[in-house]
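**Student:** No letters, just coordinates:
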């Protein structure tokens, strides 16, 4: 996979999701894809150790996609070789009562990665221009001044949100957070198969919710909202990548390769040098320990 152009998945100009493929496998078997992922995630794991020791950058990984797109399994498989101290996963669900007492970005600010660590957002601040745009009545629960009815949630409101999100990402990027945003692009037919699998397999039943079918009926609405959000918020400091997600194993490989390919370009991320005095006395420290 050395000749792959990983930037081809990056959104650098307006796109139409309907024109983007949802399936790609590099012509590799499932076993080959597993081996490929094992190889690249080891490299990512080593990079994470260096990032942790370096201690100046944090890495924020944002995952979005329709239900069953494979976000959970991607997190499990791609970050398997990370030191557990160096990566934190945050799953953002319906805002709590406390979270609703703050602006919608507050809970995301406090989950940002510390310097030297990775944070993975499983669903992200983009829910605030996706699910809430499909269901604008949810906005009323935020108690925003001047927003007293669904009718007052107009295009100006959404444009303001896109601006706020861009400002938020630019601010954290300028202060040392490297941002990667991945949209797992799933076909409607593949989602149907995966929902059926949740029903057919007893061990998967717990994942199924009738609400999944209600949201599925709004598929086209969600696709429009995703397309608009991606086009309005893919920037050089926080790019979106559209990942074909019908093949989970290939999607994991693509995400892992994109991350490593981009991160290895930061030549200033290196393990710190020991203090000269300590370095000069390493032999004496070694002898001291060997005498015990």
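**Tutor:** Structure received. As the structure is a computational prediction, the values presented were derived from the model and not from experiment.
**Student:** going forward, measure contacts between C-alpha atoms and count neighbours the same way
**Tutor:** Fine.
**Student:** Check which helix or strand residue 40 maps to.
**Tutor:** helix 30-54 (DSSP states H and E).
**Student:** Check which helices and strands the helix or strand hosting residue 61 is in contact with.
**Tutor:** Assigned by DSSP H and E, residue 61 belongs to strand 58-65. The helices and strands touching strand 58-65, judged by 3 or more CA pairs under 8 Å, 6 or more residues apart in numbering; DSSP states H and E, are helix 71-78, strand 118-122, strand 177-185.
**Student:** Second structure follows, compare the two:
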């Protein structure tokens, strides 16, 4: 069964309202068994396409995941990309910038982690934090050592949106396909997942008191996400608002988006010249003789 993901894509002229965007939709599976069957089928196809991506060595893929705490980014990456060859895939989680990173522009540290040709790069959080958490917490912007005249600009967020869009357009023109996912979880579902992290000793390590403080800023974050999604979703590097209250359903949606992207590249294995074929046949004859 092919899952239709177009309903979750943010079109360039859309004006997303997250309060009206569902965090839960009718599932694409009818049982846990069917879910596993569907996901395994997607993973198997992705694995084959990744091998083709690597052999083709022309395109690269960048997947960006953004979300509120406990939306399921880590488990999403773990489950959806479980069949991907680690040699052709790299995951980066961007934490608080280092002193060296703060001495460069806000895109610098992400540029250093972009995927090579033939590979899949995954950003667990990304440069988009610069218009999300930095926007909500003014003290972080103050610590980035920008000239006062620039830091105080009313259009600083608009300028950053433009920088991000320009970067993604440049990467697209040079063979990197970018897809961005906002895992849209409800405030109530987040509350339940926080409680689970407290009640389950094996998940205690995931919980941080700061998560509760961030939760108090929910509306400010939603406002920041809305403006970000509307300003930076393009035809070439779209955002998908993925209903994430049901983790299984969210995984099926993300896996289908990636499959559609890989299949859309219409890749072929490199052609071998006649001279090379003759050489391989000579080598084969030598091997066959023992």
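**Tutor:** Nice, I can see it. Please read these numbers as outputs of a predicted model, since none were measured by experiment.
**Student:** Export the helices and strands packed on strand 58-65 of the first structure to TSV and append columns for mean neighbour count.
**Tutor:** Listed next are those as TSV, based on neighbours: other CA atoms under 10 Å:
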stretch	mean neighbour count
helix 71-78	16
strand 118-122	22
strand 177-185	23
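**Student:** Dump these to JSON lines, plus distance to residue 99 of the first structure.
**Tutor:** Output for those, formatted as JSON lines (distance: least, CA to CA, whole Å):
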{"stretch": "helix 71-78", "distance to residue 99 of the first structure": "23"}
{"stretch": "strand 118-122", "distance to residue 99 of the first structure": "16"}
{"stretch": "strand 177-185", "distance to residue 99 of the first structure": "23"}
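**Student:** So which of these is nearest residue 225 of the first structure?
**Tutor:** The closest of those to residue 225 of the first structure is strand 177-185. By CA to CA, the value is 12.3 Å.
**Student:** Taking the second structure as the reference, give the residue range the strand holding residue 61 of the first structure aligns to.
**Tutor:** Matched against the second structure by TM-score structural alignment, strand 58-65 of the first structure falls on residues 60-67.
**Student:** mind checking how far the matching stretch is from the chain centre?
**Tutor:** A distance of 2 Å separates the centroid of the chain from that of stretch 60-67 of the second structure, by CA atoms, centre = their mean, to the nearest Å.
**Student:** That stretch against the first structure, how far on average?
**Tutor:** Superposing on the first structure and averaging over aligned pairs (mean CA distance after the TM-score superposition for the first structure), stretch 60-67 of the second structure comes out at 0.3 Å.
**Student:** any idea where the helices of the stretch 101-250 of the first structure begin and end?
**Tutor:** 106-109, 131-134, 155-174, 188-200, 210-216, 219-233, 248-263 (DSSP state H, counting those that start in this stretch).
**Student:** Let's have the ones you listed in TSV, adding distance to residue 272 of the first structure.
**Tutor:** Below are these laid out as TSV (distance: least, CA to CA, whole Å):
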stretch	distance to residue 272 of the first structure
helix 106-109	28
helix 131-134	44
helix 155-174	22
helix 188-200	46
helix 210-216	48
helix 219-233	35
helix 248-263	17
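**Student:** Please work out which of these is packed deepest.
**Tutor:** Across the helices of the stretch 101-250 of the first structure, averaging neighbours per residue (mean count of other CA atoms under 10 Å) puts helix 248-263 on top, at a mean of 21.
**Student:** Give the aligned equivalent of residue 286 of the second structure in the first structure.
**Tutor:** Counting by TM-score structural alignment, residue 286 of the second structure lines up with residue 288 in the first structure.
**Student:** Settle this for me: residue 22 of the second structure is touching residue 246, isn't it.
**Tutor:** No - between residue 22 of the second structure and residue 246 there is no contact under CA atoms under 8 Å: 11.2 Å.
**Student:** can you tell me the mean distance of stretch 34-46 of the second structure from the first structure after alignment?
**Tutor:** Looks like 1.0 Å for stretch 34-46 of the second structure (mean CA distance after the TM-score superposition for the first structure).
**Student:** Pull up the aligned stretch in the first structure for that stretch.
**Tutor:** By TM-score structural alignment, stretch 34-46 of the second structure lines up with residues 32-44 in the first structure.
**Student:** For that stretch, list every residue counted as buried.
**Tutor:** For stretch 32-44 of the first structure, the neighbour count (16 or more other CA atoms under 10 Å) marks 33, 34, 36, 37, 38, 40, 41, 42, 43, 44 as buried.
**Student:** separation between the first one and residue 112 of the first structure?
**Tutor:** Relative to residue 112 of the first structure, residue 33 of the first structure is positioned 31 Å away (criterion: CA to CA, to the nearest Å).
**Student:** Repeat that for the second one.
**Tutor:** According to CA to CA, residue 34 of the first structure stands 30 Å off from residue 112 of the first structure.
**Student:** Next, the alignment partner in the first structure of residue 272 of the second structure: secondary structure please.
**Tutor:** Correspondence of residue 272 of the second structure to the first structure, assessed by TM-score structural alignment: residue 274. Put simply, residue 274 of the first structure is coil when judged by DSSP: H, G, I helix; E, B strand; the rest coil.
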